[in-house]
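J.: Please find the sequence and the predicted model below.
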Amino acid sequence: MQPIISVSGLSKTYASGFSALKSVDLEIRRGEIFALLGPNGAGKTTLISIICGLVTPSTGQVLADGHEIVRDYRAARAKIGLVPQELTTDAFETVWSTVTFSRGLFGKPKDPALIETLLKDLSLWDKRDSQIRMLSGGMKRRVMIAKALSHEPRILFLDEPTAGVDVELRKDMWQLVRRLRESGVTIILTTHYIDEAEEMADRIGVISKGEIILVEEKIELMRKLGRKQLTLSLQAPMTELPASLSGYALALAKDGAELVYTYDTKAERTGITALLQDLANAGIRFNDLRTSQSSLEDIFVSLVKDRR
């Protein structure tokens, strides 16, 4: 299946000489939820803005559902919905007229039933006649999402969509995202809440200093890069580790009352089996054990740190 978004050799250098993107290659699969992660200033918003036709690239090519974003701008843009970070809309218009007008900008015929469904899905129906200026920040964010979906795009960009919104809206939004994906819409999101990416995304891309440093299936990424820890609660505290255990990544914790073994998934079976045998040979006994695994946030921080 052809990717719904194809980015090839994309670069952006501003007049000041700042290079925001450096020869980015990226493909987004049709119907997936793709999370783009990166620290502030990494190039996430610049990349999204170029794909959405808001910023002109210096070099490279972007195809949106087969349409080149510069030469075939109208067709490409009609495929895309964008929810930007900033809440930009006419403060004195009503919710209903704002969303309806946004649909009309793309040459779509009026469809009151569709607008009604959108507003109900986003818990905005009771506010349909309210002016935007009278809404809370969370409600304004919902309006931005309704505007982005009003022309029925097949690609939806969510740029930090839950920044500064309440827990209820976050839950509502992710329920809507799941429904959209089930209907065939491709979702690309950036977020500072890495737990959201860990829960929602099919694939993860990491960008740092204008370069894509990793694109991986979420499950595979966590399997390959996720570190695990085995913590043993010792029967008797220890002050130092015996020399026979020097080959393991071991550390004493809680004043010697716990022994922590750090390992990767490749060494999971053989490493733990060998360790437990060597502990028994060394006369070290334990009362309890537990395991933990690094989160996507731990992996992300590690990747960016290594890149720097």
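T.: Cool, the structure landed. All figures in this text were calculated on a predicted structure; none of them were measured in a lab. Numbering: from 1, shown residues only.
J.: Only C-alpha atoms from now on, for both contacts and neighbour counts.
T.: OK.
J.: Okay, Arg74 and Gly184: tell me how far apart.
T.: 21 Å (CA to CA, to the nearest Å).
J.: alright, now check it against this:
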Amino acid sequence: MPAISFQNVGKTFASPRGSVRALDDVSFDIEAGEFFGLLGPNGAGKTTLISILAGLARATSGHITVLGHDVVTAYADARRSLGIVPQELVFDPFFSVREALRIQSGYFGVRGNDAWIDELLVNLGLADKANANMRQLSGGMKRRVLVAQALVHRPPVIVLDEPTAGVDVELRQTLWQFVARLNKEGHTVLLTTHYLEEAEALCHRIAMLKQGRVVALDRTSALLAGTASTMLRFKLDKPLPAQLADRARVTGRIVQLKAHDAREVESILAVLHGAGCEPEDLEIGRADLEDVFIEIMQGETPARVAA
């Protein structure tokens, strides 16, 4: 039985200009114990899909189950099985961190949960903030509390919707160490993130959404193997020659160019030298998940949906 099953999920919103199709026949399963990534550009439908999963919105068509429980007809069992960390910082300003976690435990009928609350506080770097009022916490600390609230009832399925957006490196490392441990202990994890290096490092399988449709679904290793094998990366202070500019990805001084073999690498370097460009910190390496993502979103590679 899948941990989460999305079956022909569609969602249409009304707007002044007519109906908007946010999700279009989305179907895939997430197996128990998987660390699964859901990727896509802004507006692709990721948060809409998670909102339907959480019971915050209703699908126009199709259905979703969590450990066999339909999120509409068996919503109580489905929600008990889920722990969701939302994108937005939502907190109650009238309670301390420990009180907020005890109240969250009570929502799920969990009593005598102080030992697990203490473990969450330690593992998420909140032990010294346990008695602090939520209003006194920084944005990063509030996000840590959101993670703790999602995990306080020990849900078998954990959903992380952009959990590290705008937070410091320390929280990212602390969170991933703890979540990776929970995954190894058998918890299923669904992650959405714009930090693609996180998805590449953590996720067993990945689905990519574009305009509400699944355009890629496969093991992370298979997605990486299906793109150009070589990427040329270097720093450059001068403008790129015109014949290279339209195929390059430029971030500040950093230039990335796709190359399929050694001959193409030599050709690119010859063009650079011919134009008087001297690349610095030249690297030749394999494409990463960001390269794959951009290729798929720009339609440079065909959709890859594993059976």
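T.: Ah, there it is. Nothing here was measured: the structure is a model prediction, and the numbers come from that model.
J.: Now compute the TM-score of the two chains, please.
T.: Remark: TM-score between the superposed chains equals 0.81 [TM-score structural alignment, normalised by the length of the second structure]; 261 aligned residues with a CA RMSD of 2.0 Å.
J.: Could you point out the longest helix of the second structure?
T.: Looking across the second structure with DSSP state H, the single longest helix is helix 169-184.
J.: Relative to the first structure, which residues correspond to it?
T.: Using TM-score structural alignment, helix 169-184 of the second structure corresponds to residues 167-182 of the first structure.
J.: Not counting its neighbours along the chain, what's nearest the aligned partner of Val97 of the second structure in the first structure?
T.: Correspondence of Val97 of the second structure to the first structure, assessed by TM-score structural alignment: Val95. Nearest residue to Val95 of the first structure in three dimensions, chain neighbours excluded: Arg128, at 4.9 Å (CA to CA, 6 or more residues apart in numbering).
J.: pretty sure Ala274 of the first structure is in a helix, no?
T.: Yes: Ala274 of the first structure forms part of a helix when assessed by DSSP: H, G, I helix; E, B strand; the rest coil.
J.: What count of nearby residues applies to it?
T.: For Ala274 of the first structure, the neighbour count with other CA atoms under 10 Å is 11.
J.: same check, this time on Glu280 of the second structure
T.: Using other CA under 10 Å, Glu280 of the second structure is surrounded by 13 other residues.
J.: Likewise for the one 4 residues further on?
T.: Around Ile284 of the second structure sit 16 other residues, with neighbours defined as other CA under 10 Å.
J.: Test my guess that it contacts Arg233.
T.: Yes: at 6.3 Å, Ile284 of the second structure and Arg233 qualify as touching, with contact defined as CA atoms under 8 Å.
J.: so what sits against both of the two?
T.: With contacts taken as CA atoms under 8 Å, 6 or more residues apart in numbering, Ile284 of the second structure and Arg233 have no neighbour in common.
J.: hang on, the earlier thing: which parts of the longest helix of the second structure are buried?
T.: By 16 or more other CA atoms under 10 Å, the buried positions in helix 169-184 of the second structure come out as 171-172, 175, 179-180, 182-183.
J.: can you map out the strands along the stretch 101-250 of the second structure?
T.: Listed in chain order, the strands of the stretch 101-250 of the second structure (DSSP state E, counting those that start in this stretch) span 157-161, 188-192, 205-210, 213-219, 230-235, 248-251.
J.: The last one maps to which residues in the first structure?
T.: This means strand 248-251 of the second structure. Against the first structure, strand 248-251 of the second structure falls on no residues (TM-score structural alignment).
J.: again with stretch 207-226 of the second structure
T.: So stretch 207-226 of the second structure sits over residues 205-224 in the first structure, by TM-score structural alignment.
J.: Quick one: distance of that stretch to the chain centre.
T.: Here stretch 205-224 of the first structure is found 10 Å from its chain centre; the criterion is CA atoms, centre = their mean, to the nearest Å.
J.: same thing with stretch 101-119 of the second structure?
T.: That offset, for stretch 101-119 of the second structure, works out to 27 Å (CA atoms, centre = their mean).
J.: Touching that stretch from outside, list them.
T.: Contacts with stretch 101-119 of the second structure, where a contact means CA under 8 Å, 6+ apart, come from 80, 98, 127, 148-149, 152-153.
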